[in-house]
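Q: Have a look; sequence and predicted model below, questions after that.
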Amino acid sequence: MPTTIDTAFLDTMPPNVAVQFFDRVAATPDAEAFRFPRGEAWESVTWKQAGDKVEALAAGLIALGVEPEQRVGIASGTRYEWILADLAVMCAAGATTTVYPTTNAEDTVYILGDSESRVVFAEDDEQVAKLAAHRSELPHVTKVITFDGTTDGDWIISLEDLAALGAEKLAEQPDVVRTTSQAIRPDQLATLIYTSGTTGRPKGVRLRHSSWVYEGEAIRAQGILSESDLEFRWLPMAHSFGKVLMSTQMACGFAAAIDGRVEKIVDNLGVVKPTFMGAAPRIFEKAHDRIVLMQAAEGGAKEKIFKKAFDVGLEVDRRKREGRSVPIGLKVQHGLFDKLVFSKIRDRFGGNVRFFISGAAALNRDVAEWFGVAGIKILEGYGLTETSAGSFVNHPDRNKFGTVGPVFPGSEVKLGDNDEILIKGPGVMDGYHNLPEETAKTLTSDGWLRTGDKGALDEDGHLVITGRIKELFKTSGGKYIAPPAIESKFKAICPYASQFMVLGDERNYCVALITLDADAMAAWGEENGMAGASYADIVSSDGVQKMVGDYVDELNSHLNRWETIKKWRILEQDLSVESGELTPSMKVKRNVVQENNQALIDEMYA
């Protein structure tokens, strides 16, 4: 039976994000709030210190004339200053408009123009240049505040300049920020997040103060996190997953170490030693693949021990899930392998991880089970930007592989036509900015959000995602294919895989476009007489072509006949955000990849 969680918190939630933040500052002023890199060292600040800084910046925004619900853009990677800016915007009653630093100038200008942003925080000279080159197209932008960029003392000022403006404002009106924050209505606009989307122009999702407050309070009510936790946060704060972690931090009171540099994640985990981290599945897949390939490269007895450890671990976990006893001999073996193998894997992630939280895309079950065997739980969750990120999450003591957990307390779920997942609750958006027709397509008249995802609910009320309605296609033989399920299986089988894209709509068989991980391929080249060769040369070599062919054959042995991959090609470069083929949250833009490789696809069907 589903476990019910008391929803009394819905009646006692703070009225808005600003009050939620100042309540946290008052509750634990001397506790650590954030730590962040300064050169090679890490600096730490308390909630009181962060509160003072946010108040000064919020007063500065009020001095610049920011009014309730007016949009303020942030074009920056994830860093401590991003969080200060976002909190300052909401404490000044403005509404944050998020822009990924990788967004090209055209889309950046579109987002800031469509949102009518009045002020923009820009990380550095690269971000400022996008705005300066298109200043005439941004008539609403009256001020740019840069974290690290060059200032001109007029249109472009520094974060310190803004804080100084705020100090002057607070000297005149000491209560201006607290008075402003207390007047913010729960239904007031807090954030405008433009979904990068896999097709078309980005759509601005309008999210209320009450939505973010609810998200954090709903996670706190489930008892998943507490003040004693330590988060490592690298996720893009421009993405709703990053934003919901901030809301959760204010509700629960734990500290967060902030560094958005993806290439530093593993190193940072070893230094920070967090108890949890949120990430997209690709991060876990890459970590899994790297460890597996390192062991394979060592070969011999070490590789045999490694493989045997996971065989034993999987059997122990299977027995526990099925409620069967674990024989004493198997227990002893498992204890030995825990010391020899699993403890070393946990140490790579800092040694203190209670769990990781996976979201933004589907997590491969085999990868989740692999981490579980090593003693690291991955709690898969599910939600959309349109639901303020979180709507479902597994719990540490009730983690069911293959599901995204139960719906958040205070929210509802049901299955509509074609098993489409429908969600209703405080986290659901107001609608799309300036797009009433799109809003009407997505929100029903009685407040249910159409997710576009297919699902099923199990006997415990846990949701299983079974596919994306728009990604399903039918072969010319009339068989339906769910590409993500096949793609996920290949990534679990092939440790070199980066992307695997299945095609076959209205065709008589399926084909695939494949990319391989650049670092893994460089290592393969070192071991196979191609040291220093380019990625394109390595992946086109006979050795790699045969190796990938073997993995595709293995994949096909697990598929129905009509699902099997008849032909495939390895692309000469990996997909990337910069090329426009991936969204910033690492989802494949299928239409862009297909357009870019149409000649190759046609050749496979010739």
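A: Good, I have the coordinates.
Q: going forward, measure contacts between C-alpha atoms and count neighbours the same way
A: Will do.
Q: Touching stretch 455-468 from outside, list them.
A: 1-3, 392, 400, 402-407, 415, 419-421, 452-454, 482, 484-485 (C-alpha atoms under 8 Å, 6 or more residues apart in numbering).
Q: cool, and stretch 330-339?
A: The set of residues external to stretch 330-339 that reach it, using C-alpha under 8 Å, 6+ apart, is Ala309, Val312, Gly313, Val316, Ala374.
Q: how about the second one, what does it touch?
A: Going by C-alpha under 8 Å, 6+ apart, Val312 touches Leu330, Gln333, His334.
Q: Narrow those to those that are buried.
A: The neighbour count (16 or more other C-alpha atoms under 10 Å) marks His334 as buried among the contacts of Val312.
Q: rewinding a little: in PyMOL, select just the buried ones from the contacts of stretch 455-468.
A: Taking 16+ other C-alpha under 10 Å as the burial criterion, the selection of buried members of those in PyMOL is written as:
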select buried, resi 392+400+402+403+404+405+406+407+415+419+420+421+452+453+454+482+484
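Q: ok, second structure coming up, stack it against the first:
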Amino acid sequence: MAVESEKQTSLHCLYHWARHTPDSVYLTQPFPDGRVEDITWGQAADQVSRMVSHLNSLGLPERSNIAILGKNSAHWILSDLAIWAAGHVSVPLYPTLNGDTAAYVLEHSEAQLLFLGKLDGTADGWNDIKGHIPEDLPIISLPLSPRDDTPKWMDIMAQCEPGEPRLPDPDDLATIVYTSGSTGRPKGVMHSFRTMIAAADGLQQLFSVGSDERMLSYLPLAHVAERAAVETQSLYYGFHLYFANSLDTFQEDLQRARPTLFFSVPRLWMKFYLGVNAKLPPKKQRLLFNIPILKGVVKKKVLRQLGLDHCRAALTGAAPLSAEIIGWYRSLGLELLEVYGMSENFGYSHANRPGQAKVGTVGMANPGVEHRLGDGGEIEVKSPGQMLGYYKNEEKTREDVTDDGFLKTGDMGEIDSDGCLRITGRVKDLFKTSKGKYVVPVPIENRFNHPKAEVVCVAGANQPQPCLMVLLSDEARAELETGGSRGELEQELAHELDAVNALCEGHEKLAFVVVVKEPWTMENGMLTPTMKIKRNVIENYYNQKMDEWFRQKAKVVWES
């Protein structure tokens, strides 16, 4: 793969576009008061250069680690670029972290400064985090920051002249990304500018990305998936990047962007699907989709209302999405493509190609990527995006990377005759029933596709049989609260249970379905910041109720 000389790093890319297309809009930021701000490439480079002057004046040690905490915003990306332009290393923190974990990341990374961005304490961890920020840690507040007692980005812009950026060497350390951590303390994954830009160059070969694309940034920029698919690509290809204001305005923000490329995670694809079903029930969909004169019109209307009618390629990753749901989107005319990657390879590993998708797999190895199966069917990958190692943890680096340079992913899989990879589960997710039989939960979870089930989790370690916990969609819960028929839903869930069990081996058959009472969220620790279930947290939370549920001997159990 050959990265263009003028675009060796993300920072080189910023100044490349500022020279060649200074008046083109790069970033579009909506604000809570309804105002929308456009920032051109020229303005972006100017702001970054002014912040360089300020950072240089602080006398920070060379190659300092500088943290960024906040939801996605235009200035999150500008602060990332400014850190690099001043010769430092960026350390993103998830805005949904609890205070203890945020304190750990700040201490472990030895952060010398914090850029504090968009937070409000409602759908993020700010109320807990704010009491864990060291009092002696310098803070610069970005627009939409919850603090007004620190130096502010816009004031610095007015006070400082542009400084000369330090363009980095591609092999310099660029960022330390702390894993979202479904178990234990997060690990600091070190990436160079080269490993980051490799993802953008490789994705070009798959999706023919150009400068006329539009994307919406709303998944956490602290995660490599958004950093690779959105930040790095927008910088490399020079396209227009939009941001979302809030969950309440998400549909409006999506309509504003009308993205041509769209990346999301299974939980949100499921939410979109359930939202359409709530307005246009599946039975009515099947009827309309089978009328030749109407089906095209109806499908286009559905995509238009989702804000995805201009989308030529849509990606899903970070966790499995059932083949049935992928097939539903593809039937609408949206080419939804499953991709696969990890923090440790900057998300650059496998992808389904446009026009060549193999539903049920994560596609073939990306250009420049090698893959193989190791002990126990564990997927091992060698990627141009592969990390430099774990920060201050050489022992873990040696444990996770083989002597010949392959990353042990912790995922189990199968590679078919076409070279397509199918993920079959996590090595650590396997559990034994009391009969001594191993259960692999992910394939079973993927088979359960009731239109009112938002997310599911197979559990049952040391029990006679596994069971399935179901979180109903917001719409389904609201329907029940306003007098909807519990009996009818119970029958439907029991029928889906039978259908799933018909495809399971004897020891895998689900004893029952539990409809859980409380939502699983990032805030209560049940989900990672990329909306994957934290299986161990969920299992521990419900473990004490298992015996009672088994005693009920019912197909569908309602958590009391």
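A: It's in. Model, not experiment: these values are computed from the prediction.
Q: quick one on the thing from earlier: from the contacts of Val312 of the first structure, pick the one nearest Lys491 of the first structure.
A: Nearest to Lys491 of the first structure, judged by C-alpha to C-alpha, of the contacts of Val312 of the first structure is His334 at 26.9 Å.
Q: thinking again about what came up before, just checking, which of the contacts of stretch 455-468 of the first structure belong to strands?
A: When DSSP state E defines the strands, the subset of the contacts of stretch 455-468 of the first structure inside them is Phe392, Leu415, Glu420, Ile421, Gly452, Asp453, Lys454.
Q: For Gly410 of the second structure, see how far away the alignment partner in the second structure of the third one is.
A: Aligned counterpart of Glu420 of the first structure in the second structure: Glu378 (TM-score structural alignment). Taking C-alpha to C-alpha, to the nearest Å as the measure, Glu378 of the second structure and Gly410 of the second structure are separated by 6 Å.
Q: Mutual contacts of those two, please.
A: Jointly contacting Glu378 of the second structure and Gly410 under the rule C-alpha under 8 Å, 6+ apart are Val427.
Q: Surely Phe284 of the first structure is in contact with Asp366?
A: No - in this structure, Phe284 of the first structure is not within contact of Asp366 by C-alpha atoms under 8 Å, at 11.2 Å.
Q: Looking at the second structure, name the residue matched to Gly390 of the first structure.
A: Using TM-score structural alignment as the criterion, Gly390 of the first structure maps onto Tyr348 of the second structure.
Q: Check which residues of stretch 189-207 of the first structure are buried.
A: Going by neighbour count (16+ other C-alpha under 10 Å), the buried part of stretch 189-207 of the first structure is 189-198, 203-207.
Q: no wait, stretch 21-31 of the second structure
A: Neighbour counts over stretch 21-31 of the second structure (16+ other C-alpha under 10 Å) mark Pro22, Ser24, Val25, Tyr26, Leu27, Thr28, Gln29, Pro30 as buried.
Q: List the contacts of the fifth one.
A: Spelled out, it's Leu27 of the second structure. Contact partners of Leu27 of the second structure, counting by C-alpha under 8 Å, 6+ apart, are Asp38, Ile39, Thr40, Ala74, His240, Leu241, Tyr242, Phe243.
Q: run the last query once more with 7 Å
A: Applying C-alpha atoms under 7 Å, 6 or more residues apart in numbering, one finds that Leu27 of the second structure lies in contact with Asp38, Ile39, Thr40, Ala74, His240, Leu241, Tyr242.
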